[in-house]
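Asker: Got a predicted structure plus its sequence, pasted below:
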Amino acid sequence: MLAQQRQALILETVRESGAARVADLVLRFGVSDMTIRRDLDALARRGLLDKVHGGATVPQAGSTDEPGFAEKSRREPVEKRGIARAAAQLVRPGQAIGLSAGTTTWTLAHELLDVPGLTVVTNSPPVAEVLHEQGRADQTVVLTGGVRTPSDALVGPVAVGSLASINLDTVFLGTHGMDVRAGFSTPNFLEAETNRALIRAARRLVVVADHTKWGVVGIATIAPLDQADVLVSDPGLSRDARQHLSEHVDELVVAAPDGTETR
């Protein structure tokens, strides 16, 4: 295979998954570690990807860039399933919970279909659709109103107002990015405001975020890291990220693809 063809396939892999590891690319293409690293260097020089320790990721977007729901749903699906399965273990029958908009919370909704007596408040039409499809009499879904964002979130004063008189046991928050300085953030000011209202309505905050969200900063902070009671992520989270997060969140859960916890 010519280097140009291999680089095109590498770029396709990174764009589809959001990231790629050097070791995985070596196995896939049957070339040396050094060859893959040269390919990544060439693609990085053209601004087509960002090199990171052990691999590459999609280029960092601007702080106001907001990918659509369909695009985000293709990123890290295996990791999101593991996170969702672990997060679902934190839900008990008869609870009232909040689910923010996002593809990880949407994945979590699928894991909650068998929890009896559950009341779910959400500002995500896709999340509500997952739960409504089952149509169980013992399950209540409350969908807030508001302006719909590119990522399929209902945001703004209507959503914030509807959350003001609601009391929840736990809110599960998806996030665009997480950073020591910026905390949990989003590229949308109105979504940040709505998510803050969702957090205020709950006694416990559980953030669900895969490893690619670390170091990403959106223009608007939703909450500082230390406001999270639990953060559920995946084994792709770097050692440095785990250390920083462990110092700030009350509990860090690293979930394997089957939902079991790893350390």
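Answerer: Received it, and whenever you're ready, just let me know what you need. Please read all numbers here as calculations on a predicted model, not as lab measurements.
Asker: only C-alpha atoms for contact and neighbour calcs from this point on.
Answerer: OK.
Asker: any idea how far residue 222 is from residue 164?
Answerer: Residue 222 sits 17 Å away from residue 164, going by Cα to Cα, to the nearest Å.
Asker: which of the two has more neighbours?
Answerer: residue 222 (28 against 12; other Cα atoms under 10 Å).
Asker: Checking my notes, that one in a strand, right?
Answerer: Yes: under DSSP: H, G, I helix; E, B strand; the rest coil, residue 222 falls within a strand.
Asker: wait, it sits on residue 190?
Answerer: No: using Cα atoms under 8 Å, residue 222 is not in contact with residue 190; the gap is 10.1 Å.
Asker: The residue nearest to residue 102 when sequence neighbours are not counted - how many residues pack around it?
Answerer: Leaving out its chain neighbours, the residue that sits closest to residue 102 by Cα to Cα, 6 or more residues apart in numbering is residue 174, at 5.6 Å. Residue 174 has 23 neighbours, counted by other Cα under 10 Å.
Asker: what's the distance between the closest residue to residue 183 other than its chain neighbours and residue 216?
Answerer: Excluding the flanking residues, the one nearest residue 183 by Cα to Cα, 6+ apart is residue 224, at 4.2 Å. Using Cα to Cα, one gets 14 Å for the distance from residue 224 to residue 216.
Asker: higher neighbour count, those two?
Answerer: Neighbours were counted for residue 224 and for residue 216 using other Cα under 10 Å; residue 216 has more, 20 against 17.
Asker: Contacts only, for the nearest residue to that one once chain neighbours are set aside.
Answerer: Nearest non-adjacent residue to residue 216, counting by Cα to Cα, 6+ apart: residue 177, 4.4 Å away. Residue 177 makes contact with 183-186, 213-218, according to Cα atoms under 8 Å, 6 or more residues apart in numbering.
Asker: Among those residues, which one lies nearest to residue 151?
Answerer: Checking those against residue 151 by Cα to Cα gives residue 186 as the nearest, at 10.7 Å.
Asker: The closest one touches residue 176, doesn't it?
Answerer: Yes: if you go by Cα under 8 Å, residue 186 and residue 176 touch, sitting 5.0 Å apart.
Asker: who has more neighbours, these two?
Answerer: Neighbours were counted for residue 186 and for residue 176 using other Cα under 10 Å; residue 186 has more, 26 against 23.
Asker: what sits against the more buried one?
Answerer: Taking Cα under 8 Å, 6+ apart, we find residue 186 in contact with 63-64, 175-177, 192, 217-222.
Asker: Could you single out the nearest of the residues you listed to residue 90?
Answerer: For the contacts of residue 186, the nearest to residue 90 is residue 175 (18.5 Å; Cα to Cα).
Asker: neighbours around that closest one, how many?
Answerer: So residue 175, with other Cα under 10 Å, has 28 neighbours.
Asker: ok, and here's another one to check against it:
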Amino acid sequence: MLAQQRQSAILELIRQRGGVRVSHLVTRFGVSDMTIRRDLEALAERGLIDKVHGGATLAGPGSAEEPGFAAKSIRQRDEKRAIAERAATLVEPGMAIALSAGTTTAALATLLADVRGLTVVTNSIPVADALYADPRADRTVVLTGGIRTPSDALTGPVAEAAVSTLNVDVLFLGVHGMSPRTGFTTPNLLEAGINRRLVHAARRLVVLADHTKWETIGIATIAPLADADVLITDAGLDPAARAPLAEQVGELVVVEV
């Protein structure tokens, strides 16, 4: 097989799977490790893939590109549901919690109907809608004001001021990406500001991030990995990512889907 043919086949494989490991490509194509790495370098130089430790992924969007809530809600639905179900086990009656904007936190909100005496602070319109859809006399929902983003998050000075005087037991934080170098990130500068305030307001930080968030990098950092008391992700996470994550976060929880 010519190098150009092999590179086309590698690209198609990455498009189908989202990412591949060098070791898999070596076995599949029967060539050396160095040959595969040269192929990946050639594809990366053309902007078609992103090289990551031990393999490659399909080239992602720019660090400031932000998909809307509806677009994100159809991605990794089973994974997000499994993560939300695990997160719900951390919510106890009488707690004050915060839920950031995001599709995984919105999935969590739908699972909190039976928790008694709950106070929920959120800057997410879908989260508030989910909680208002099942009203309870013993539940308090605090929805911040602010500027609405494509993720249906309320951000800006009004939102930050609303959160700055509050204290909650746990923040459940949805993120756009995570990596050892940049921490937990978002593609929206305004959303980064309100999320930092939420982190500051919480005694405990629980991050909800499916496997596709690994090595995805948004323009703004919310918090370093070490700030997370718990990180809940799914079993699709690259095995090579588990050790560096486990070293930095307080507790790494990997759920089966």
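Answerer: Here it is on my side, so go on. For clarity, every value in this text was computed on a predicted model and none was experimentally measured.
Asker: Tell me how the two chains score on TM-score.
Answerer: Laid over one another, the chains give 0.81 as their TM-score (TM-score structural alignment, normalised by the length of the second structure), with 232 aligned residues with a Cα RMSD of 2.7 Å.
Asker: about what we covered before: so what sits against both of residue 186 and residue 176 of the first structure?
Answerer: 217-218.
Asker: For the residue nearest to residue 216 of the first structure, give its distance to residue 93 of the first structure.
Answerer: 30 Å.
Asker: hang on, residue 155 of the first structure packs against residue 161?
Answerer: No: between residue 155 of the first structure and residue 161 there is no contact under Cα under 8 Å: 10.3 Å.
Asker: more crowded one of the two?
Answerer: residue 155 (25 against 15).
Asker: helix or strand right after the helix or strand hosting residue 23 of the second structure?
Answerer: Residue 23 of the second structure belongs to helix 22-29 when elements are defined using DSSP states H and E. Along the chain past helix 22-29 of the second structure, the next helix or strand (assigned with DSSP H and E) turns out to be helix 33-45.
Asker: circling back: touching the helix holding residue 23 of the second structure from outside, list them.
Answerer: 6, 10, 32-33, 36-37, 54-56.
Asker: Which two of the residues you listed have the greatest separation?
Answerer: The largest separation in these, counting by Cα to Cα, is between 6 and 54 at 18.4 Å.
Asker: And for residue 104 of the second structure, the neighbour number?
Answerer: Residue 104 of the second structure: 30 surrounding residues under other Cα under 10 Å.
Asker: wait, isn't it in contact with residue 80?
Answerer: Yes: contact criterion Cα under 8 Å: residue 104 of the second structure and residue 80 qualify, at 5.2 Å.
Asker: what do these two both touch?
Answerer: By the contact definition Cα under 8 Å, 6+ apart, residue 104 of the second structure and residue 80 are jointly contacted by residue 209.
Asker: in which helix or strand would I find residue 170 of the first structure?
Answerer: With DSSP H and E as the test, residue 170 of the first structure turns up in strand 168-174.
Asker: once aligned to the second structure, how far is that strand on average?
Answerer: By mean Cα distance after the TM-score superposition for the first structure, the fitted strand 168-174 of the first structure averages 0.3 Å away from its aligned residues in the second structure.
Asker: And for that strand, what's in contact with it?
Answerer: Contacts for strand 168-174 of the first structure (Cα under 8 Å, 6+ apart): 95-105, 195, 198-199, 201-209.
Asker: which of those residues are buried?
Answerer: Neighbour counting with 16 or more other Cα atoms under 10 Å marks 95-105, 195, 198-199, 201-202, 204-209 as buried within the contacts of strand 168-174 of the first structure.
Asker: Among these, name the ones in helices.
Answerer: Among those, the members found in helices (DSSP state H) are 103-105, 195, 198-199.
Asker: Compile those residues into TSV and extend it with columns for distance to residue 86 of the first structure.
Answerer: Supplementary listing: those in TSV, determined by distance: Cα to Cα, whole Å:
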residue	distance to residue 86 of the first structure
103	15
104	12
105	12
195	22
198	21
199	20
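Asker: how close does residue 106 of the second structure sit to residue 70 of the second structure?
Answerer: 12 Å.
Asker: Which of the two has more residues huddled nearby?
Answerer: Using other Cα under 10 Å, the more surrounded residue of residue 106 of the second structure and residue 70 is residue 106, with 25 against 12.
Asker: Please identify the residue in the first structure that aligns with the more buried one.
Answerer: Aligned by TM-score structural alignment, residue 106 of the second structure pairs with residue 106 of the first structure.
Asker: How much space separates the closest residue to its match other than its chain neighbours from residue 119 of the first structure?
Answerer: Distances taken as Cα to Cα, 6+ apart place residue 127 nearest to residue 106 of the first structure, at 5.0 Å, with adjacent residues excluded. According to Cα to Cα, residue 127 of the first structure and residue 119 of the first structure sit 13 Å apart.
Asker: quick one, which of the two is more surrounded?
Answerer: residue 127 (28 against 19).
Asker: hang on, the earlier thing: for the corresponding residue of the second structure for the residue nearest to residue 183 of the first structure, give its distance to residue 57 of the second structure.
Answerer: Aligning on TM-score structural alignment places residue 224 of the first structure opposite residue 224 in the second structure. The gap separating residue 224 of the second structure from residue 57 of the second structure is 23 Å, by Cα to Cα.
Asker: do residue 128 of the second structure as well
Answerer: 35 Å.
Asker: so where in the second structure does stretch 192-204 of the first structure end up aligned?
Answerer: Counting by TM-score structural alignment, stretch 192-204 of the first structure lines up with residues 192-204 of the second structure.
Asker: how about the strands in the stretch 51-200 of the first structure?
Answerer: For the stretch 51-200 of the first structure, applying DSSP state E, counting those that start in this stretch gives strands covering 55-57, 96-99, 119-122, 140-143, 147-148, 154-155, 168-174, 177-179, 183-186.
Asker: Check whether residue 227 of the second structure really touches residue 203, as I assumed.
Answerer: No: using Cα under 8 Å, residue 227 of the second structure is not in contact with residue 203; the gap is 10.9 Å.
Asker: longest single helix anywhere in the first structure?
Answerer: Looking across the first structure with DSSP H, the single longest helix is helix 3-17.
Asker: you'd agree residue 147 of the first structure is up against residue 155?
Answerer: Yes: between residue 147 of the first structure and residue 155 there is a contact under Cα under 8 Å: 5.2 Å.
Asker: Which residues are in contact with residue 160 of the first structure?
Answerer: Counting by Cα under 8 Å, 6+ apart, the residues that residue 160 of the first structure touches are 193-194, 197-198.
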